[in-house]
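Participant: Next one to model:
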Amino acid sequence: MKDVYIKNTFNNILVLVLIVSFLCLIIYQIYLAINNKFHKNYSKLVEGLTSGGVFTPQSSITCTSNELPSTIYTVITTDINNIETLSSQVTSYANTINNLISNSIQSSSTKLQTITLTPLYSSPVITTSSNYSAYCHAINTNSSNITIISDNINSVSNGIKELPNGPTALQNITFNTLTSNSIIYPCSPIKSINISSLCQAENINIQNINVLHGNVVSLGSAVNSLTSVQNQKTNNQMNGALTISSNYGLTTGSS
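Facilitator: Down below sits the predicted model:
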């Protein structure tokens, strides 16, 4: 009798261990699924909050040899708004990819570096009555910020490449090259400013901003493609957890 009692006790302990193991597996699967769902929804929230600006495409301006057009203030401020809008969109995509990278690090031993973006320079304050020196500084700053956004796009692209299915997401994506734009220097005294060069620099800024817009759209396509795959994995994890739970319920019900 004692041997039978010991055997039954051992069997009960074994069954208890199996039950606890199944429960732990179910809980872990549900945790992974919920965790990925949270990051996906959080990324959408961040993107909605940070990319609310409206991009306004512009055409080249026409200048005389000694005078900028009367619309120069509107043109430059539109550049600044476009730059801030594009930068916000790139930041939202970087946040999305960083969340995917964080999830990948948590679920495997993969060593990945999160994306670090370079902040923009503060834009000089200009008004309709600003002189050419102020406009010159604004054009220079915009040129520098355009380069920063381009570099940040490359950083996000490189982050995508490090993730599973990342190269596939970028397979049909093309990023166009910017036109080199030399910094106009000096911006003071005003008499030293070459109006023709300043006009040319502004037109290159306009051209490059339009190119950046296309590149940001392409980047968004890659990010959406990658998150689409991730969402499918999340759904599969959730279905797997539900299947395990269902099977476990059937097993215990029949015993």
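
Participant: only C-alpha atoms for contact and neighbour calcs from this point on.
Facilitator: Will do.

Participant: how about the helices in the stretch 51-200 of the chain?
Facilitator: 72-107, 132-162, 166-169, 195-254 (DSSP state H, counting those that start in this stretch).

Participant: Go through the first one and flag the buried ones.
Facilitator: Within helix 72-107, the residues scored as buried using 16 or more other CA atoms under 10 Å are 72-73, 75-80, 82-102, 104.

Participant: How far off centre is that helix?
Facilitator: Between the centre of helix 72-107 and the centre of its chain there are 6 Å (CA atoms, centre = their mean, to the nearest Å).

Participant: Can you tell me, leaving aside adjacent residues, what's nearest to residue 238?
Facilitator: residue 33 (5.4 Å; CA to CA, 6 or more residues apart in numbering).

Participant: same deal with residue 235?
Facilitator: residue 33 (7.2 Å).

Participant: any idea which element the one you found lies in?
Facilitator: helix 2-50 (DSSP states H and E).

Participant: which strands and helices sit next to that helix?
Facilitator: helix 72-107, helix 195-254 (3 or more CA pairs under 8 Å, 6 or more residues apart in numbering; DSSP states H and E).

Participant: quick one: the longest one to helix 72-107, angle?
Facilitator: Read it as helix 195-254. Helix 195-254 and helix 72-107 are oriented at 30 degrees to each other (axes from the mean of the first three to the mean of the last three CA atoms, to 10 degrees).

Participant: quick check, distance from the helix holding residue 33 to the centre of its chain.
Facilitator: 32 Å.

Participant: Distance of residue 74 relative to residue 81?
Facilitator: Residue 74 sits 10 Å away from residue 81, going by CA to CA, to the nearest Å.

Participant: Second input sequence below; structure requested for side-by-side comparison:
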Amino acid sequence: MNNLKHISTIVLAGAILSGCSTSSKRYDIDDDIAPEKPISVEHIEDAVPQYEPYSLGGNSDYTLRGQRYEIIKEPQGFTEKGQASWYGKKFHGHLTSNGEIYDMYSMTAAHKTLPIPSYVKVTNTDNGKSTIVRVNDRGPFHPGRIIDLSYAAATKLDVIRTGTANVEIEVIQTTKPVEEHKQKAFPKFVIQVASSQHEDRVRTLSQDLGQKLSVASFVGVGSDKKIHRVFLGPFDDYLLTQKALEQVKVLGYSSAFIKSQ
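Facilitator: Sure, this is the predicted structure:
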């Protein structure tokens, strides 16, 4: 990743804290790397744009390395061209700028000045591939780079192989729905945890996870009637779904992912 030096900043009590400092006390490894045994991310869907209020943390103007950054107050129609980089294992499991947990297998990204959270369409102009990510972090603070992609997003855009890529980003504007139409405006989400041909094991896992996480769980069967899948949900709120996904991965199910219904 060309010795990527990504810095994540968290605004807490009016102070800007460096989220990706070089201190070995904060991170287990010094240089950022991809996972040792990369999983396929082809099944991971794009982030689903929906209205979310801006976070209390991570949305104040800040100064870093002597440069002043002002958060964009009106991002409608915002586009930008430049280079994309990515960040992975070093920051996996650590806090992002708005206090969420960075998950390198989720479709997220870091940007210096877009409000958090924002939904952005990213197009790799080197190969024409595009995807949608949810901005929940600050960075990258490297000349010429405009966005730092999660490992999953970078894989989808084929940025992992090259380390960086020329991209164009475009903000996807979301509006607050009228309250009585809220349920119709938002899709529902489920988390697929695991799959197996052994129905008894899948049902046991479904019950155990439902009890441990205090969420609804169920078993789905594929069209071939042979593969049984464990699902959690459905959830109405994408942010709550992400938090549940983080809990699932803490329990050891690193390949779990979110699906929209």
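
Participant: For the two chains, what TM-score is obtained?
Facilitator: The TM-score (TM-score structural alignment, normalised by the length of structure 1) is 0.22; 99 aligned residues with a CA RMSD of 6.3 Å.

Participant: Which one of the helices of the stretch 51-200 of structure 1 lies nearest to residue 7 of structure 1?
Facilitator: Minimum separation from residue 7 of structure 1 across these (CA to CA) falls at helix 195-254, 20.9 Å.

Participant: For that closest one, name the packing helices and strands.
Facilitator: Right, helix 195-254 of structure 1 is packed against helix 2-50, helix 72-107, helix 132-162, helix 166-169 by 3+ CA pairs under 8 Å, 6+ apart.

Participant: and the last one, which residues are buried?
Facilitator: If you call a residue buried by 16+ other CA under 10 Å, then helix 166-169 of structure 1 has these buried ones: 166, 167, 169.

Participant: wouldn't the first one be in contact with residue 160 here?
Facilitator: Think residue 166 of structure 1. Yes - contact criterion CA atoms under 8 Å: residue 166 of structure 1 and residue 160 qualify, at 4.9 Å.

Participant: And the next helix or strand past the longest helix along structure 2?
Facilitator: The helix that spans the most residues within structure 2, counting by DSSP state H, is helix 199-213. Next helix or strand after helix 199-213 of structure 2 toward the C-terminus (DSSP H and E): strand 217-221.

Participant: could you give the angle of whichever helix or strand comes after that following strand to helix 199-213?
Facilitator: Downstream of strand 217-221 of structure 2, the next assigned helix or strand under DSSP H and E is strand 228-235. Relative orientation of strand 228-235 of structure 2 and helix 199-213, computed by the same axes, to 10 degrees: 30 degrees.

Participant: Tell me the helices and strands packed up against strand 228-235 of structure 2.
Facilitator: strand 189-196, helix 199-213, strand 217-221.

Participant: now do 6 Å
Facilitator: When contacts are defined as 3 or more CA pairs under 6 Å, 6 or more residues apart in numbering; DSSP states H and E, strand 228-235 of structure 2 sits against strand 189-196, strand 217-221.

Participant: looking at those, which is buried most?
Facilitator: When you average the neighbours per residue for each of these (mean count of other CA atoms under 10 Å), strand 189-196 leads with a mean of 20.

Participant: Tell me what angle that strand forms with strand 228-235.
Facilitator: Using the same axes, to 10 degrees, strand 189-196 of structure 2 lies at 170 degrees relative to strand 228-235.

Participant: Give me the contact list for strand 189-196 of structure 2.
Facilitator: In this structure, residues lying in contact with strand 189-196 of structure 2 by CA atoms under 6 Å, 6 or more residues apart in numbering are 227-235, 256-261.

Participant: Could you identify the buried members of these?
Facilitator: Buried, going by 16+ other CA under 10 Å: 228-235, 256-260, out of those.

Participant: okay, those residues in a markdown table with distance to residue 134 of structure 2 next?
Facilitator: A markdown table is the format used below for those (distance: CA to CA, whole Å):
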| residue | distance to residue 134 of structure 2 |
| --- | --- |
| 228 | 30 |
| 229 | 27 |
| 230 | 25 |
| 231 | 23 |
| 232 | 22 |
| 233 | 21 |
| 234 | 20 |
| 235 | 18 |
| 256 | 18 |
| 257 | 15 |
| 258 | 14 |
| 259 | 15 |
| 260 | 15 |
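
Participant: related to what we said a few turns ago, which of the helices of the stretch 51-200 of structure 1 sits closest to residue 3 of structure 1?
Facilitator: helix 195-254 (26.5 Å).

Participant: re earlier: now the longest helix of structure 2 against strand 217-221, angle please.
Facilitator: 150 degrees.

Participant: one step back: just put the helices and strands packed on helix 2-50 of structure 1 in JSON lines and tack on distance to residue 48 of structure 1.
Facilitator: Listed next are the helices and strands packed on helix 2-50 of structure 1 as JSON lines, based on distance: least, CA to CA, whole Å:
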{"stretch": "helix 72-107", "distance to residue 48 of structure 1": "8"}
{"stretch": "helix 195-254", "distance to residue 48 of structure 1": "13"}
